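Trainee: Predicted coordinates and the sequence they were generated for:
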Amino acid sequence: MSNIGESQVWNGRIFSDGWKTAVGGAQAVVEPATGESIGLIGVGSAEDIDNAVVSATKAQEAWASMPFDQRAAVMREAARLLKERAPEINEWNVRECGSTRPKAEWELHATYEQLQMAAAIPMQPEGALYPSAIPGRMNICRHVPVGVVGVIAPWNFPILLGMRSVAPALALGNAVILKPDPQSGVAGGLLLAKVFEDAGLPAGVLHVIPGGPAAGDALVRHPKVAMISFTGSTAVGRSIGEICGRMLKKVALELGGNNAIVVLEDADIEAATSSGAWGSFLHQGQICMQTGRHLVHRSIAEKYAQRLAERARNLAVGNPAKEQVHLGPLINQKQRDRINDIVQSSVGAGATVLAGGKYSGLFYEPTVLAGVKPGMAAYEQEIFGPIAPITVFDSDDEAVELVNSSEYGLAAAVHTQSMSRGLAISSRIRAGMVHVNDQTVNNEFHVPFGGMGASGNGGRFGGPANVHEFTQTQWVSLTDKPMQYPF
């Protein structure tokens, strides 16, 4: 299985008006669990991006003019094909991205739901009728496509987080250029391009061009790209936001997080530690919604820490393509070294390792740190790894203050036996999503999703929010008789 993509039509290519060799060349797909090359992808250059934008601009108008039921039919067929090809797509997600099989299967199903939701969007009301102070005038405000949308998707949940923007943008009549991260170019890009091609999407409406920073920069700066939807780090998001701001270009930024789970003194410790373990260790902690801070009331902190450490020690780490494990490999060595530096720095500052703290290759053990305090690296930074730092608090007010001390505001969770107390605390937390008696990693395709502060610019994905995100509002007024003015 060392070359699972060798015979595929996309091998070494990009998808842009058919399958073609990229001007930017090609690069190997490296399996993080083994370091082996398992395929070849085309890598886009600025020229590839420009060619795609020119093509997408031409194709977009006809696509937007297509009757809504025909656009919806393409989305439904894409959903069917995605599910039909689940074994191949899941295999790539496991081997290319280090996903465990359950994670890959969940991600594909969630993406299927995203496509089905997108298929329903075109039949929804597309505007509103407003009254007018002028007799005989009709005011219509309607949603019109943005035009060409550039989607820059990450490697951690590449299928879902790419399709979260691609599917509604297409359904609403936009053309799309998807730039997946080259570390997930097959699972999060080229396999999806083949799905849409076979679903009957007209040529030129979707382009899939894996690439690095140069391709992303060309996409962001292109004057004919009307909108950028970016999911990734806050540092890169700030840069993209600055460029789009200068160009007066619409931008949706879904960025990082340093998400907290608050465990009150009346919490069910078994349930809370289950949520804490899932939130911190799922997909090796490589999730923007990862539970990066465990804020636990002093009276139960020791019990919580010991039970969480016990859960961590019971988790198996290994190659998900060859064995049944809970955690697979980290995506690359740079990420592993960064995570380990955070752990070692925090231990040097006084934190205690209760479980884990070690690695072999790219396999990092699920790690529990006690005694973590504000100012330590494990408290202040987005870890993006399987680390659970525990910080103690003494009151609800202190817990809220600790949560809000971070510049991030993506997700949070609160554990308590009192739903009203949990709701009251949630109203004081500056985060786009707060889950009472659950953990921070949550996604429902129809619910608006997004962060506050350094976690995003207020954009939302999901359900009706998609309509506002991937369109612009146009005011059209109509009068039966032409207006006459004093001059």
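Mentor: Perfect, I can see it now. Numbering: from 1, shown residues only.
Trainee: When you work out contacts or count neighbours from here on, use the C-alpha atoms and nothing else.
Mentor: Fine.
Trainee: Can you measure across stretch 390-401, start residue to end residue?
Mentor: From its first residue to its last, stretch 390-401 covers 16 Å (Cα to Cα, to the nearest Å).
Trainee: Mind listing what's buried along that stretch?
Mentor: Across stretch 390-401, burial judged by 16 or more other Cα atoms under 10 Å covers 390-393, 396, 399-400.
Trainee: out of those residues, who's nearest residue 246?
Mentor: Distance to residue 246 across the buried residues of stretch 390-401 (Cα to Cα) is lowest for residue 400, with 35.8 Å.
Trainee: Please list all residues in contact with the closest one.
Mentor: 425, 428-429 (Cα atoms under 8 Å, 6 or more residues apart in numbering).
Trainee: before we go on, here's another structure to hold up against the first:
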Amino acid sequence: MTFLDSAVWAGKFLSDGWEDSPRERPVVEPATGDHLGTVGLASADDVKRAAVRAAEAQRAWAATAPQARAAVLRRAGELFTEHAAEIADWLVREAGSVRSKADFEVGLALGECFECAALPTHPQGEVLTSEEARWSLARRRPAGVVSVIAPFNFPLILGLRSVAPALALGNAVLLKPDPRTAVSGGVVLARIFEEAGLPAGVLHLLPGDGAVGQAVVEAPEVRVVSFTGSTPVGRAIGERAGRLLKRAHLELGGNNALVVLPGADVAKAASAGAFGSYLHQGQICMTTGRHIVHESLVEEYTAALAAKAEALPVGDPAREEVALGPLIDRRQLERVHGIVTDSVAAGARVAAGGEIVGAGYRATVLTGVSTDMPAWREEIFGPVAPVLSFSTLEEAARIVDDCEYGLSVGILGDVGTAMKLADRIESGKVHINEQTVADEPQAPFGGVKASGTGSRFGGASANVEAFTETQWITVRPDIADYPF
């Protein structure tokens, strides 16, 4: 048997052991439509039972010695290393990842586990001053049960970056992956932690539809909801969590800008722009969705970017050497093409691409774009790069901020000028002389405006803040005197 042998998980979900489910969903390869297996789906009632069990298991897990919890996280990282090729194969076939993206994602996953292995022994509080004759302390305690709702695009790391720190800090987790990537975004994590020695009942894998998503938010035992996905769904989850007085950490959409300053190296800038727009077919929240180029370089940059786009092959990443694989499903493919054709009807011009190829979409460059066109205003989630020029730094700042999102911005060119621009814009992340897509386990990750509720992922400080509660403790040498 292989590590991810379907005999373990076919037709099942994980809740204090692998349970057979009467509800199933086929695992489909988006590039070919081939059937890769069958996952079991949970129901809302399954979630209710899992939440109760998770709350029971969490108390013992939180009381586990810090080094023992750290050992589970370290072993999980080792297992990602040992089974990297098999896990990457699933990312290629189930998520449509090209091989380099799949390998990169597995590398992020093992790094996340090793980084989180330090959390159990990280300082968990502080000594406070007090006006009274007592000790005054603030300590961090596990939140309890955490629900993690993860998307399809980077299914492994975007689930793990909440699962790993939540577990490390003594919480139990209800994991709901996107049903389209329930193996690479769910089964992989369940198997990793099962083999790493995580006690039964601490991690539950609950694939399912919107009713399951609602249930993992509303279960009374759940205290924190960590959601990565679209802004409309995130708004609904945030509203519901707020009514229930639960914390919701929301990492949502983006329409990220890459600014090319005057004097920038055009060849390098076009390479950065192509990577930012076309990595994983543009299906990344940090994808470069807007190219804002100084008027002195816009024609040269557009030509260079179009040449890059035309040279990128599209196809089946499991069977061909390609730069772009399939979009996740036909609905998304047709949505992307619809945004392109609507923008062309409004006056944009296709400098490269603009075509459906099987289950994929050619790397596309649009010129003649205005700021009211769909290709400029919307998060496309496809390999489309609209280009717009600017003349002054003030205009560039205005164009960058004229957007409901605020996730990531890249600025290419003179560092001093880039620093001045960075101080004027609203964004959760700014990368000078890099494109917009970047992530490291030790770095805080999040956006502003419609991109989410700030940095709630990555780095010890953000993770401790996200997945623990603060408790105030006072201690006196003797019972205090009171006037009653």
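Mentor: Now that the structure is in, tell me what you want to look at. Computed from a prediction, not measured in an experiment: that's the story for all the values here.
Trainee: And the TM-score between them?
Mentor: Once superposed, the chains reach a TM-score of 0.98 (TM-score structural alignment, normalised by the length of structure 2), with 482 aligned residues with a Cα RMSD of 1.2 Å.
Trainee: From residue 480 of structure 1, how far off is the alignment partner in structure 1 of residue 129 of structure 2?
Mentor: Superposed on structure 1 with TM-score structural alignment, residue 129 of structure 2 falls opposite residue 131. Per Cα to Cα, residue 131 of structure 1 is found 15 Å from residue 480 of structure 1.
Trainee: swap in residue 44 of structure 1?
Mentor: 52 Å.
Trainee: Switch the buried residues of stretch 390-401 of structure 1 over to CSV; also include distance to residue 33 of structure 1 and secondary structure.
Mentor: As requested, the buried residues of stretch 390-401 of structure 1 are exported to CSV (distance: Cα to Cα, whole Å; DSSP: H, G, I helix; E, B strand; the rest coil):
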residue, distance to residue 33 of structure 1, secondary structure
390, 29, strand
391, 32, strand
392, 36, strand
393, 39, strand
396, 43, helix
399, 39, helix
400, 39, helix
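Trainee: These: which two are farthest apart?
Mentor: 390 and 396 (16.3 Å).
Trainee: what range in structure 2 matches stretch 206-214 of structure 1?
Mentor: Matched against structure 2 by TM-score structural alignment, stretch 206-214 of structure 1 falls on residues 203-211.
Trainee: same thing with stretch 370-389 of structure 1?
Mentor: Using TM-score structural alignment, stretch 370-389 of structure 1 lines up with residues 367-386 of structure 2.
Trainee: which residues touch that stretch?
Mentor: Against stretch 367-386 of structure 2 from outside (Cα under 8 Å, 6+ apart): 253-255, 277-279, 281-285, 287-291, 302, 327, 333, 336, 339-340, 342-343, 346-351, 361-366, 387-388, 403.
Trainee: picking up where we left off before, out of the contacts of residue 400 of structure 1, which are buried?
Mentor: Buried among the contacts of residue 400 of structure 1 by 16+ other Cα under 10 Å: 425, 429.
Trainee: So which of the contacts of residue 400 of structure 1 is the closest to residue 184 of structure 1?
Mentor: Nearest member of the contacts of residue 400 of structure 1 to residue 184 of structure 1, counting by Cα to Cα, is residue 429, at 33.8 Å.
Trainee: and that closest one, that's in a strand?
Mentor: No - using DSSP: H, G, I helix; E, B strand; the rest coil, the assignment for residue 429 of structure 1 is coil, not a strand.
Trainee: and stretch 59-78 of structure 2, which residues are buried?
Mentor: Result for stretch 59-78 of structure 2 [16+ other Cα under 10 Å]: buried residues 59, 61-62, 66, 68-78.
Trainee: I meant stretch 41-54 of structure 1, not that one.
Mentor: Of the residues in stretch 41-54 of structure 1, 41-46, 48-50, 52-53 count as buried by neighbour count, 16+ other Cα under 10 Å.
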